[in-house]
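In: What shape does this take:
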Amino acid sequence: MARLDFPKDFVWGTATASYQIEGAANEGGRGPSIWDTFSRTPGKVVNGDTGDVACDSYHRYEEDIALLKKLGVKAYRFSIAWPRILPQGTGEVNQEGLDYYGRVIDKLIEAGIEPCVTLYHWDLPQALQDQGGWGVRSTIDAFVRYAEIVFQAFGGKVKQWITFNETWCISFLSNYLGIHAPGHRDLQLAMTVAHHCLVAHGRTVRKFREMGVKGEIGTTHNLAWCEPYTDSPEDVAAAQRTRGWNNEWFMDPTLKGTYPQFLVDWFKSKGAEAPIQPGDMETIAQKIDFIGINFYTGNYGRYRKDFGDFDYEEVQVGFDRTDIGWNVYPESLFKALKWVHDTYGEIPIYITENGACYNDGPSPDGKIHDEKRIDYYRMHFTQCHRAIASGVPLKGYFAWSLLDNFEWAEGYAMRFGIVYTNYETLTRTPKDSYYFIQKVIAESGLDV
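Out: Model prediction:
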């Protein structure tokens, strides 16, 4: 048995998102978001579930912070709901919303936990969507104003900021594949949304610097790891295109100030291109303090003409799968981290989400014995340690998620939490994986 020790200053944390846990959809002056609209659209969310109640963390945040403190985390990543701050997306500020997040932040600091705030985790105010949403540039201006309000309110207390969560999901998953809100199926619209979010990120970083906010700011991209089934040029190119759609299309502008030319050409052949205006790329590439990576899975695939968007067909090579159907491929995390370091240099990296969906419920003893989730975490912690030992500047890890919660289009059918949520009583019960992570944090390492 080998002992793997992590650096003493390694940041262990866990993460959530506002619409997934808060509930109180019609309380505290909150305005409607695109997810309120989408979840009420028949056929869009499993079982017609909505985030109206979710985990009710709006009322139970003190209980959740107590769970965080007992877990022993150094930091907690959560998102602020734009519709709680500006119910119409612009206009009058809702002080009740700011006060709520002020209470959450104060309680975290009181508990010795650093708040890591994500400004945008998908809950765009519906009023802005009605005006074109991220498909129009005016939403960039609205977002920067929203960010400025939040910076002014909490800039002295929050030391780590994330502008956007998973711009690929905001753009392609939501506006091309139509799986998430607002549910459009338009490639050019998705390209436009992606570009506008990237510009909004850059302008927000610039505003952060101009205001002299103390702390660090970065963004989070969800990376996919696609490997060629064979070393044929066709398979290699197909895997590169598919991987690049998730990775380089967002990482390159953020850290290099350019879009990858091989994908620019590919998208152009499909009749779509980023609506770049003068100065946009320089804006997007504002210097950031860290890059956040959300990572869950990887796959192998081969070239298949006219299959999908990139002539790429996944080949199942024997991976176990989680209950949501994602491959368990821990080494792909190491490969992705190495790729980021080798490609983009010494920028500090945080894993801002990593976790597994297993729908274990309470056993007769009342406990949740989620051994597969423990195995998943153990294997992925090992790959994190391996990356650090290989020189990757990995500074922290946020487990997804603290609580079972509203899993977007899957509703309440899929569970990622290390704490079990009873959606009828809203009782929280730590799972075995919670206690496993608690031990890893306390010992700053693990045996494998």
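
In: From here on, just use CA atoms for contacts and neighbour counts.
Out: Noted.

In: what about Phe154, distance to Pro115?
Out: From Phe154 across to Pro115, the span is 10 Å (CA to CA, to the nearest Å).

In: Point me to the helix or strand that includes Lys338.
Out: Counting by DSSP states H and E, the element that carries Lys338 is helix 331-344.

In: The structure of the following sequence is requested for comparison with the preceding one:
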Amino acid sequence: MTRRHGFALLGALVGVVALVCAAIIGGLGLLDTGSDTERSGGSPDSRTRARVPVGTAAPASAAGWTGTWSAAPGGAEPGAPTGHAGRSIRNVVHTSIGGTSVRITLSNLFSRVPLLIGHGSVGVGEQGGGAEAVAGTMRELAFGGRTDVTVPPGGQIVSDPVALRVPYDGDLLVTLYTPMSGGPVTYHPRAFQTSYLADGDRALDPGGTAYTEPTTAWRYVTAVDVLNREAAGAVVAFGDSITDGQGSRAGANHRWPDRLADRLRDRHTGVLNAGISGNRVLADTALIGNGPSGISRFGRDVLDRPGVRAVIIDLGINDILRGRERDPEKITAGLRELTRQAHERGLRVIGSTLAPFGGHRGYDAVTESVRDRVNEEIRSGLIYDDVVDFDRALRDPYAPDRLRPAYDSGDALHPSDAGYRAMSRAIDLRALEGRTAAQL
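Out: The predicted structure follows:
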């Protein structure tokens, strides 16, 4: 062998070694080393390795997946600063479309401490909204092949796909066992749906007898996606308590996004509810469970959901009533910012006028004037790609500043079941498929 050939061989060997070392180091960088768990009091045996970098959210690939359900994180649960150690949380969620496989997104958004999920499952719920699963449908969740996982502080993680025949317009039971104390619980406070808690690891328990404690909040779970070859994408309903379903009959799935899902079911289109009661366009109110501002949460709660093709925005009333914003131009500027963010992702934006609230405790001539001016700008076509006029759909023709009596849940602000049905019917389904962009 000549000296030149020897140097060439040596160089090749060095290159191979460098590549192997880089691969090993890179692989280690994707694993949670467990040091955060040790600092929080966990033992080495309790440590898990999240398949995402610590402190970042796992990106949800849209390839083949479509959202069927979502709940926007509203804040940290009061009275649970260290979670629900040694308990199982059975979240009951309602699908819009079905599929052949499912995956679950878990969030630790409002905690600075890693969240250890010791065990998780998903199953089809029996009719009636209870804690019992349909026989043979309970499936164990895995995360990178492991049945336990640590969700990083402020982050989220997506489960491995699970083969499960998910029904259209049906209940799923998403159960999470938290074996040890952690940080504050990321939750959605007003589910208008009963979920359940049990002592011990009951994740794979198909029965409901152990789940003796009912709850009206969703904890940790923020999204459910399905594989469905016929799926035509998803629509996100983005708003406040009127989108969240305040005033509707609990457990009946009569929110206006649910009613819209009924209309879109034959079109195999998912509907995702990203409403948070008390939410505002401009101000962050997560400390009181009303979520980050609409502008700041729009990316996480709308743009990052898989398969989304359009968003319907109904937001702004709380800026007037709770935030005491008296400049309509600040509210409409915020709404334009939401449209701009959506257009950057190629999404269609349908915006609603603000519904009447005459007779509500926050109503006066000034708040009514601000609402009217915001609605005038919305109707002008200079904010959204298309408009759904919830104001006209809900108002009393004899007192236009008030809800029609049959559509009033009783507080002069939130619609009844009949009112939510009227809102869904006011949406022109063709507007969800248009292509003309608003002139911002």
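
In: now what about the TM-score between them?
Out: The TM-score (TM-score structural alignment, normalised by the length of structure 2) is 0.29; 187 aligned residues with a CA RMSD of 6.3 Å.

In: Among Phe154 and Pro115 of structure 1, which residue is more densely surrounded?
Out: Neighbour count, other CA atoms under 10 Å: between Phe154 of structure 1 and Pro115, Pro115 has more, with 24 against 17.

In: Skipping its backbone neighbours, what lies nearest that one in space?
Out: Tyr76 (5.3 Å; CA to CA, 6 or more residues apart in numbering).

In: was I right about the one you found contacting Thr118?
Out: No. The criterion here is CA atoms under 8 Å, and Tyr76 of structure 1 misses it with Thr118 at 10.5 Å.

In: which helices and strands does whichever strand or helix holds Arg371 of structure 2 pack with?
Out: Remark: Arg371 of structure 2 resides in helix 365-379, with elements defined by DSSP H and E. For helix 365-379 of structure 2, the elements it packs on are helix 317-321, helix 328-344, judged by 3 or more CA pairs under 8 Å, 6 or more residues apart in numbering; DSSP states H and E.

In: Kindly recompute the last result at 10 Å.
Out: Applying 3 or more CA pairs under 10 Å, 6 or more residues apart in numbering; DSSP states H and E, one finds that helix 365-379 of structure 2 contacts helix 317-321, helix 328-344, strand 348-352, strand 386-388, strand 399-403.

In: circling back: joint contacts of Phe154 and Pro115 of structure 1?
Out: Residues within reach of Phe154 of structure 1 and of Pro115 at once, by CA atoms under 10 Å, 6 or more residues apart in numbering, are Ile105, Asp106.

In: just the helices in the stretch 51-200 of structure 1 please.
Out: Under the criterion DSSP state H, counting those that start in this stretch, the stretch 51-200 of structure 1 contains helices at 57-71, 82-85, 95-110, 126-129, 138-154, 167-168, 174-175, 187-211.

In: I'd like the ones you listed as a markdown table, with distance to Ser269 of structure 1 appended.
Out: Shown next, in a markdown table, are the helices of the stretch 51-200 of structure 1 (distance: least, CA to CA, whole Å):
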| stretch | distance to Ser269 of structure 1 |
| --- | --- |
| helix 57-71 | 46 |
| helix 82-85 | 36 |
| helix 95-110 | 45 |
| helix 126-129 | 29 |
| helix 138-154 | 28 |
| helix 167-168 | 20 |
| helix 174-175 | 19 |
| helix 187-211 | 12 |
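
In: Tell me which of those is the most buried.
Out: A comparison of the helices of the stretch 51-200 of structure 1 by mean neighbour count, using mean count of other CA atoms under 10 Å, puts helix 82-85 on top with a mean of 28.

In: just checking, what's the longest helix in structure 2?
Out: Using DSSP state H, we find that the single longest helix of structure 2 is helix 3-29.

In: Which of the residues in the helix or strand that it is followed by are classified as buried?
Out: The C-terminal neighbour of helix 3-29 of structure 2 among helices and strands, as given by DSSP H and E, is helix 35-39. Residues of helix 35-39 of structure 2 classed as buried by neighbour count (16 or more other CA atoms under 10 Å): Asp36, Thr37.

In: show me where the stretch 301-448 of structure 1 has helices.
Out: In the stretch 301-448 of structure 1, the segments counted as helices under DSSP H, counting those that start in this stretch are 331-344, 371-389, 432-443.

In: can those go into a markdown table with extra columns for mean neighbour count and distance to Glu248 of structure 1?
Out: Putting the helices of the stretch 301-448 of structure 1 into a markdown table (neighbours: other CA atoms under 10 Å; distance: least, CA to CA, whole Å) gives the following:
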| stretch | mean neighbour count | distance to Glu248 of structure 1 |
| --- | --- | --- |
| helix 331-344 | 18 | 10 |
| helix 371-389 | 19 | 20 |
| helix 432-443 | 19 | 32 |
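
In: Make TSV from these and add distance to Val11 of structure 1 to it.
Out: Below are the helices of the stretch 301-448 of structure 1 laid out as TSV (distance: least, CA to CA, whole Å):
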stretch	distance to Val11 of structure 1
helix 331-344	17
helix 371-389	12
helix 432-443	9
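
In: hang on, isn't Gly120 of structure 2 packed against Ile89?
Out: Yes. If you go by CA atoms under 10 Å, Gly120 of structure 2 and Ile89 touch, sitting 9.3 Å apart.

In: if we can go back for a sec, which of the helices of the stretch 301-448 of structure 1 sits closest to Tyr19 of structure 1?
Out: If you check each of those against Tyr19 of structure 1 by CA to CA, helix 432-443 wins as the nearest, at 22.4 Å.

In: could you check the angle helix 57-71 makes with the closest one?
Out: Interaxial angle, helix 432-443 of structure 1 versus helix 57-71 (axes from the mean of the first three to the mean of the last three CA atoms, to 10 degrees): 50 degrees.

In: Packing partners of helix 432-443 of structure 1?
Out: For helix 432-443 of structure 1, the packing partners by 3+ CA pairs under 10 Å, 6+ apart come out as strand 11-15, helix 57-71, helix 371-389, strand 419-421, strand 445-447.

In: Taking their axis directions, that helix and helix 371-389 sit at what angle?
Out: Helix 432-443 of structure 1 runs at 30 degrees relative to helix 371-389, counting by the same axes, to 10 degrees.

In: Next, the angle strand 11-15 makes with helix 432-443 of structure 1.
Out: Using the same axes, to 10 degrees: helix 432-443 of structure 1 against strand 11-15 is 160 degrees.

In: picking up where we left off before, could you say which of the helices and strands packed on helix 365-379 of structure 2 is packed most deeply?
Out: When those are scored by mean count of other CA under 10 Å, the highest mean neighbour count falls to strand 348-352 (a mean of 25).

In: report the angle between the axes of it and helix 365-379?
Out: For strand 348-352 of structure 2 against helix 365-379, the angle by the same axes, to 10 degrees is 150 degrees.
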